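Trainee: got a sequence here, can you model it:
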Amino acid sequence: MIKVLLVDDDAIVRGGLRLMLGGAPDIAVVAEAADGSEVPGLVAAHGPDLVLMDIRMPGVDGLSATEALRARPGAPDVLVLTTFHTDEHVLWALRAGAAGFLLKDTPPQEIVAAIRTVAAGDPVLSPAVTRRLIDRVAAGTGRGSRAAGARARLAQLGDREREVAAAVGRGLSNAEIARDLHLALPTVKAHVSRILTRLDLNNRVQIALLVHDADTLG
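Mentor: The predicted structure follows:
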């Protein structure tokens, strides 16, 4: 059973999500929060496997809540809800450790599938949408320094690890990486784990963002 914590300041949205997820036999909504400030206590009390997190809330926003939560050992995964076209903070939520994001108009069956995907350890991340998010941020300040920093961090990896990281950056699954690089699937998983440890990252989404920084901001 995948235990889910719903975090959204709109009670109607929470009610709709609870009703929708109630039809999935392997998903249980264990608690709800109307603000990011409630998240730590509810996580401690209910031990969810995944937090479905809104970005814009009047108190502690989803970005701050995600960053604080993912900094804790053993934290649940975070799947961010966003309107995308008006919310410019999604990329930063991913940098903070979110496993991906959904648009609020995502069809119900795709939300359920996304929750299962993240719970299984894989990100919900569209390379095309990620590119658009990166392009928004890339126009800001600090591009050169961020690109240089990303390249310096990737330089800590071995040659094969950099190949795996680059493949993650292209949005490939472990199975696709294994096929393209002619590696066994357990070997790919081991490389990904070592990359996360060496670069002090939370998940493969952050690997992808680091690769994109190195490739697009210089």
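
Trainee: every contact and neighbour count from this point should use C-alpha atoms.
Mentor: Noted.

Trainee: quick one, helices of this protein?
Mentor: 11-21, 39-46, 62-70, 90-95, 108-119, 127-138, 143-154, 159-169, 174-181, 185-199, 204-216 (DSSP state H).

Trainee: these into JSON lines, with extra columns for mean neighbour count and distance to Ala33?
Mentor: Listed next are the helices of the chain as JSON lines, based on neighbours: other CA atoms under 10 Å; distance: least, CA to CA, whole Å:
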{"stretch": "helix 11-21", "mean neighbour count": "15", "distance to Ala33": "9"}
{"stretch": "helix 39-46", "mean neighbour count": "15", "distance to Ala33": "7"}
{"stretch": "helix 62-70", "mean neighbour count": "22", "distance to Ala33": "11"}
{"stretch": "helix 90-95", "mean neighbour count": "22", "distance to Ala33": "18"}
{"stretch": "helix 108-119", "mean neighbour count": "17", "distance to Ala33": "18"}
{"stretch": "helix 127-138", "mean neighbour count": "15", "distance to Ala33": "27"}
{"stretch": "helix 143-154", "mean neighbour count": "17", "distance to Ala33": "34"}
{"stretch": "helix 159-169", "mean neighbour count": "19", "distance to Ala33": "33"}
{"stretch": "helix 174-181", "mean neighbour count": "16", "distance to Ala33": "34"}
{"stretch": "helix 185-199", "mean neighbour count": "16", "distance to Ala33": "30"}
{"stretch": "helix 204-216", "mean neighbour count": "22", "distance to Ala33": "25"}
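
Trainee: now the other sequence, so there's something to compare against:
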Amino acid sequence: MSIYTKITASLPFIEVDLNLTSKQMSMFIKGLKYVIPCQRRFSRKPIEQMVNEQYQNISTIVKNCLKDHYIPTTDIRAKQAFQELKCLLSELYLKPIPRKLTIRAKREYKIVRSIQQFLHCRTDIVIRRTDKSKVFYIGKAIDFERKAEEYMLKTEAYQEITNGRSPLSDILCAVQTLLEYLVRKQALTPKQRNQISPKLNQLELGHYHGLPKPHK
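Mentor: Sure, this is the predicted structure:
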């Protein structure tokens, strides 16, 4: 049976010969949304450490979301909810895994590792996520360099960073200074300033990627 018999919107864009085996390609085309099962079985970390790390990741996201909507995260209900979350994670990590699922997890983990090692050695290709989606794009590195140079010369919309220093911090400082000035002049309230202030964990420079747009 061909691995290409089922074509979906999540299939990767591949513009270079990868020379993957059929098993590797079958796993690869599942894309970024696919998560191999039972990953904790292949970690050398203690279960308690994995539980704490998972809890910190989830609780931080939830707390930030609550703060964005001005919902308290330290009252009794919130503390109880976060405590129950940690208990639930502990139960899930300690729950026995069926033998059949364990065998499948080991097989898929081995395939994924082989793909990672193979792609790591392919310095001639570029792997990216396509615009506004979670679909892989794999192309030739030399094509990306050519497209970027042509686009920059044509539009003059981008500037190459040659000194290794990102101007993002300077831009952030300028925006924050302007917002503080507007608050002092009573053109904005402190609440409005907080609402429109850049979120540090979401900042990034505008950049040219030259990737296809599968959503269009």
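
Trainee: tm score of chain vs chain?
Mentor: After superposition, the two chains reach a TM-score (TM-score structural alignment, normalised by the length of the second structure) of 0.22; 82 aligned residues with a CA RMSD of 6.0 Å.

Trainee: could you dump the helices of the first structure to JSON lines with distance to Val29 of the first structure?
Mentor: Below are those laid out as JSON lines (distance: least, CA to CA, whole Å):
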{"stretch": "helix 11-21", "distance to Val29 of the first structure": "6"}
{"stretch": "helix 39-46", "distance to Val29 of the first structure": "10"}
{"stretch": "helix 62-70", "distance to Val29 of the first structure": "18"}
{"stretch": "helix 90-95", "distance to Val29 of the first structure": "22"}
{"stretch": "helix 108-119", "distance to Val29 of the first structure": "12"}
{"stretch": "helix 127-138", "distance to Val29 of the first structure": "28"}
{"stretch": "helix 143-154", "distance to Val29 of the first structure": "38"}
{"stretch": "helix 159-169", "distance to Val29 of the first structure": "31"}
{"stretch": "helix 174-181", "distance to Val29 of the first structure": "29"}
{"stretch": "helix 185-199", "distance to Val29 of the first structure": "29"}
{"stretch": "helix 204-216", "distance to Val29 of the first structure": "25"}
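
Trainee: right, and those - which one's nearest Leu102 of the first structure?
Mentor: helix 108-119 (7.4 Å; CA to CA).

Trainee: and that closest one, what other elements does it pack with?
Mentor: strand 50-54, strand 77-82 (3 or more CA pairs under 8 Å, 6 or more residues apart in numbering; DSSP states H and E).

Trainee: point out the other helices and strands that the helix or strand harbouring Arg77 of the second structure packs with.
Mentor: Counting by DSSP states H and E, the element that carries Arg77 of the second structure is helix 76-94. Here helix 76-94 of the second structure is seen to pack against helix 47-68 when contacts are counted using 3+ CA pairs under 8 Å, 6+ apart.

Trainee: what angle separates the helix it packs on from helix 76-94?
Mentor: Using axes from the mean of the first three to the mean of the last three CA atoms, to 10 degrees, the inter-axis angle of helix 47-68 of the second structure relative to helix 76-94 is 150 degrees.

Trainee: quick one on the thing from earlier: any chance of the helices and strands packed on helix 108-119 of the first structure in TSV, plus mean neighbour count and distance to Arg194 of the first structure?
Mentor: Formatted as TSV, those follow (neighbours: other CA under 10 Å; distance: least, CA to CA, whole Å):
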stretch	mean neighbour count	distance to Arg194 of the first structure
strand 50-54	26	23
strand 77-82	26	19
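
Trainee: put together JSON lines for those strands, with distance to Pro40 of the first structure on each row.
Mentor: Formatted as JSON lines, these follow (distance: least, CA to CA, whole Å):
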{"stretch": "strand 50-54", "distance to Pro40 of the first structure": "11"}
{"stretch": "strand 77-82", "distance to Pro40 of the first structure": "13"}
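
Trainee: between the ones you listed, which one is nearest to His212 of the first structure?
Mentor: strand 77-82 (20.0 Å).

Trainee: just checking, what packs against the closest one?
Mentor: strand 50-54, helix 62-70, helix 90-95, strand 100-103, helix 108-119.

Trainee: give me the contact list for the first one.
Mentor: Strand 50-54 of the first structure is touched from outside by 2-9, 61-62, 66, 76-82, 115, 118-119, with contacts defined as CA atoms under 8 Å, 6 or more residues apart in numbering.

Trainee: and the angle from that strand to strand 77-82?
Mentor: 20 degrees.

Trainee: still on that earlier bit, select, out of the helices and strands packed on strand 77-82 of the first structure, the one closest to Thr197 of the first structure.
Mentor: helix 62-70 (14.9 Å).

Trainee: what is the closest one packed up against?
Mentor: Helix 62-70 of the first structure packs on helix 39-46, strand 50-54, strand 77-82, helix 90-95, going by 3+ CA pairs under 8 Å, 6+ apart.

Trainee: from Gly15 of the first structure, how far off is Ala113 of the first structure?
Mentor: 19 Å (CA to CA, to the nearest Å).
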